[in-house]
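Enquirer: predicted model and sequence follow; I will ask about them next.
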Amino acid sequence: MRVAGTGRRAVTVAWAVALAATALGAVPAVAHAGHDGKAGPRGYTAADLQRDLAAVRAAGGGDVNVVARVDRAGQAPLRARFGTAGLGSRQPVPWAPEFRTASSTKTFTAVVVLQLVAEGRLSLDDTVDHWLPGVVAGNGNDGSLITVRNLLQQTSGLFDYVTDPAVQERMSGHFAENRYDDTPPEQLVAIAMTHPPLFRPGQGRWAYSNTNYLLAAMIAQKASGQDWAQLVEHRIIAPLGLRHTYIPGADPFLIGPHERVTVDGPDGTPVDLTEQSFQHTADSGVVSTPADLDTFFRALAGGRLLPAAQWAEMRQTVPYDDLPVPPAGRQGGYGLGLRVLPLTCGGTYDMHEGDGIGVYGRPAVRADGRRAVTVAITTTTALVDQTRVNEAVEALTDHALCDRG
């Protein structure tokens, strides 16, 4: 989940306001790895990954727990970790922690929608009104003007329901009473409809809105007869054998090894954010691990999930303005549930960040599908400075994916 057009997740902003006493002090400067991102004679090593991940941890304030994994075709994976399994724990970060992938879920949702497009069950040019008549209406909202492509590409202009003041208050000011909130997506869309759109589609503008992916999932259900969770489970999780990826829905508990997620409350008492149901919908509801996310993104880039035509559509991008410029020196673009970014060594990589409640995931894959990397970060005392963390993760990702292996 995130705030549209600001580069900050709505949940993060809400907690930052509610827990003002946890404001970060000075954060150490990001330390870059001792090479320029291009593969040297020895290639990218476990020691390189450890050094790059240390820079990510420093960017997060030094009190976050981090783990990273690089999967390479025909080679053993590289792994690195810092920190513990959570506040007060003496156990190290699990090598394969389950975590809520937050907005990385959007890539899963976009894939199943594009699979339905490939099967002729719907079209990217279908309007929202065609499938959901009357759902997007009022206060200047008009579903007859918004296409499925607009939803997946974040060019609809629809208000992001997460930024609604009442929703933010439930997530931040009254988290304990509402941690099991399982508001249906239809009601969340209705909340968004109480606000005017940011702009009308077709104006060449882009703004991140979680509302778009609730609507895309509702359309997929109409077109297929299955809800988005069933589509993802049957079309992605099962075929790829992602044994540690699942969709808990309103179930607040994680099944396998994971880290405790905490932040200091206004009075300094730690607030445990680990168990919660807020992230139960098609914009944020997938739980996974670094290994499974690497497998998913490599399968996607390797042509195992989409026909060539839909994969090309997914990577057709428009400019975005909510992440730092990557090390290559030029900004990437947003496709259909996927960001495409340049590499310093030439070529591109594909990714979709996920920033939830004290959890930050960064899965990415090189365009040829041969190499993928996922970084997972969890908080113990304070929410992170996302700009600095994104810069550090972009550097790590560039180094790991620019290796020739």
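Expert: Done, it's in. Numbers count the residues shown, from 1 in each chain.
Enquirer: please make it C-alpha for all contacts and neighbour counts, starting now.
Expert: Fine.
Enquirer: what segments of the stretch 251-400 of the chain are strands?
Expert: Assigned by DSSP state E, counting those that start in this stretch, the strands in the stretch 251-400 of the chain fall at 262-264, 270-272, 287-288, 318-319, 333-334, 339-342, 348-351, 354-355, 359-366, 371-378.
Enquirer: run the chain-centre distance for the second one.
Expert: Relative to the chain's own centre, strand 270-272 is displaced by 23 Å; criterion: C-alpha atoms, centre = their mean, to the nearest Å.
Enquirer: who does that strand touch, helix- and strand-wise?
Expert: In terms of contacts (3 or more C-alpha pairs under 8 Å, 6 or more residues apart in numbering; DSSP states H and E), strand 270-272 is packed against strand 262-264.
Enquirer: what about versus this one:
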Amino acid sequence: MPTPRTLLALPVSLTLLCLSAAASQAHPAPDTNALVRLLVARGGAPAAALLAHDSTGVGTAPTGTDHPRTGTDDAQAESDYALGTTEYTQAGTGIGRADHFRVGSITKTFIATVILQLAAEHRLSLSDTVEQHLPGLVHGAGNDGRALTLRSLLTHTSGLYDFTAVTGGTVPVTPTQAVRMAITHPPADRGRFSYSNTNYVLLGLVIRQVTGNSYATEAERRIIAPLRLTGTSFPGSRTTLPSPHGRAYAADGSDVTDLDPRVAGAAGELVTTLADLDRFYSALLGGQLLPPHWLREMLDTRTAHGSYGMGLFPVKLPCGTTVWGHNGRISGSYVRTAATVDGRHVLTFRVNTGEIADPGLEPALLAAEFCPRTS
């Protein structure tokens, strides 16, 4: 099973998953303001920003019902979120609090949520094979859609080759082209965690097959509109960002703000804002989008041997707190969201380039935000 450090070596222009291990610290973590400044001073980013929201202790805990919260419960959740404390920090120039930006692999949490909603509606089963929904598509070089389940796609245990290893995350492709690139390569061992963007491209196709609508349409209807995520969109082939937005830079300093999102598709297309990401993860983990059974399925990491749930992964911090979330890397942008398991305390930070030169800064930021301060 790849280590977090190994995963950092995945193609830097697109994904998307960097499972940063929480390093043990002998001294109290610096505060988040100082660490955001270090993302620029030591991390090599032109600019960085962080938005954290904490509603711990406000209102009541989520109920144990078998359905997502609706009606007055939703109103209570909105009130709880509004009553929490919010902290915004930025460093460098070229980033604004309300900016739209690309989030890369954080898109996967949205896709996984839609799939699990469809499972809750009995429109598909996680034990369904890929062949049942996409007959004949996954076949060749030892790949066999009859042997792969939707669960294996969600948890990255299908063994499918990552198409971005071919494209470098810089070539726009259709979903079918992405899959065909992947299946010319033999698979990794099935059942072993092996992160691959191809898995979520296939899940995007499954959503269309089951609903008759694109993954973007379903996510907008089921997540973006109900949560009023007004800064969040699936741009399709639109290369420009909505206003307001800053600039995005490659490692060599070139401007890569304009980008064809089809380099990522369902594996990393999304555009959003700091506030929308905080609200989304807070709502998801707070039980507003999935019934309790299906939220537990999402957080179950046993299939991936502790590395990954379904569109989310856990990180245990030095203080013993476990946070859940995802990160994303796409050309000109690196983003990380993490939250407590109840969604009441959430943090999103971003830099306007695809790399953080000092990999220790991310776990330090998470520890600074979620671990109690010591004197």
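Expert: That came through, no problem. Because the structure is a prediction, the values reported are computed rather than measured.
Enquirer: once they're superposed, tell me the TM-score.
Expert: The TM-score (TM-score structural alignment, normalised by the length of structure 2) is 0.82; 334 aligned residues with a C-alpha RMSD of 2.6 Å.
Enquirer: still on that earlier bit, turn the strands of the stretch 251-400 of structure 1 into TSV, including mean neighbour count and distance to residue 158 of structure 1.
Expert: Formatted as TSV, the strands of the stretch 251-400 of structure 1 follow (neighbours: other C-alpha atoms under 10 Å; distance: least, C-alpha to C-alpha, whole Å):
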stretch	mean neighbour count	distance to residue 158 of structure 1
strand 262-264	22	31
strand 270-272	17	32
strand 287-288	24	26
strand 318-319	16	17
strand 333-334	22	17
strand 339-342	24	20
strand 348-351	23	23
strand 354-355	24	20
strand 359-366	28	25
strand 371-378	28	29
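Enquirer: could you dump these to TSV with distance to residue 30 of structure 1?
Expert: Converted to TSV, those look like this (distance: least, C-alpha to C-alpha, whole Å):
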stretch	distance to residue 30 of structure 1
strand 262-264	23
strand 270-272	27
strand 287-288	27
strand 318-319	26
strand 333-334	24
strand 339-342	20
strand 348-351	21
strand 354-355	20
strand 359-366	17
strand 371-378	16
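Enquirer: of all those, which lies closest to residue 59 of structure 1?
Expert: Residue 59 of structure 1 lies closest to strand 371-378 among those, at 11.0 Å (C-alpha to C-alpha).
Enquirer: so for residue 301 of structure 1, which of the strands of the stretch 251-400 of structure 1 sits nearest?
Expert: Of all the strands of the stretch 251-400 of structure 1, strand 359-366 sits nearest to residue 301 of structure 1, with 7.2 Å by C-alpha to C-alpha.
Enquirer: mind listing what the residue most central in space within structure 1 touches?
Expert: By C-alpha atoms, centre = their mean, the mean C-alpha position of structure 1 lies nearest to residue 354, the distance being 2.2 Å. By C-alpha atoms under 8 Å, 6 or more residues apart in numbering, the contact set of residue 354 of structure 1 is 1, 101, 102, 103, 104, 105, 284, 360, 361, 362.
Enquirer: nearest spatial neighbour of it, chain-adjacent residues omitted?
Expert: Using C-alpha to C-alpha, 6 or more residues apart in numbering and skipping residues adjacent in sequence, the residue nearest residue 354 of structure 1 is residue 103, 4.2 Å away.
Enquirer: wait, what's in contact with the aligned partner of the one you found in structure 2?
Expert: Mapped onto structure 2 by TM-score structural alignment, residue 103 of structure 1 lines up with residue 105. Contacts for residue 105 of structure 2 were tallied using C-alpha under 8 Å, 6+ apart; they are 14, 15, 16, 17, 267, 268, 269, 326, 327, 328, 329, 330.
Enquirer: tell me where structure 2 has helices.
Expert: Taking DSSP state H as the test, the helices found in structure 2 are 4-7, 32-41, 72-83, 107-120, 130-133, 150-154, 164-167, 175-182, 197-211, 215-219, 274-285, 292-299, 361-370.
Enquirer: make JSON lines out of those helices and add distance to residue 94 of structure 2 and mean neighbour count.
Expert: Converted to JSON lines, the helices of structure 2 look like this (distance: least, C-alpha to C-alpha, whole Å; neighbours: other C-alpha atoms under 10 Å):
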{"stretch": "helix 4-7", "distance to residue 94 of structure 2": "29", "mean neighbour count": "14"}
{"stretch": "helix 32-41", "distance to residue 94 of structure 2": "12", "mean neighbour count": "20"}
{"stretch": "helix 72-83", "distance to residue 94 of structure 2": "28", "mean neighbour count": "16"}
{"stretch": "helix 107-120", "distance to residue 94 of structure 2": "24", "mean neighbour count": "23"}
{"stretch": "helix 130-133", "distance to residue 94 of structure 2": "43", "mean neighbour count": "19"}
{"stretch": "helix 150-154", "distance to residue 94 of structure 2": "35", "mean neighbour count": "25"}
{"stretch": "helix 164-167", "distance to residue 94 of structure 2": "29", "mean neighbour count": "18"}
{"stretch": "helix 175-182", "distance to residue 94 of structure 2": "33", "mean neighbour count": "19"}
{"stretch": "helix 197-211", "distance to residue 94 of structure 2": "30", "mean neighbour count": "22"}
{"stretch": "helix 215-219", "distance to residue 94 of structure 2": "29", "mean neighbour count": "21"}
{"stretch": "helix 274-285", "distance to residue 94 of structure 2": "15", "mean neighbour count": "24"}
{"stretch": "helix 292-299", "distance to residue 94 of structure 2": "36", "mean neighbour count": "18"}
{"stretch": "helix 361-370", "distance to residue 94 of structure 2": "20", "mean neighbour count": "22"}
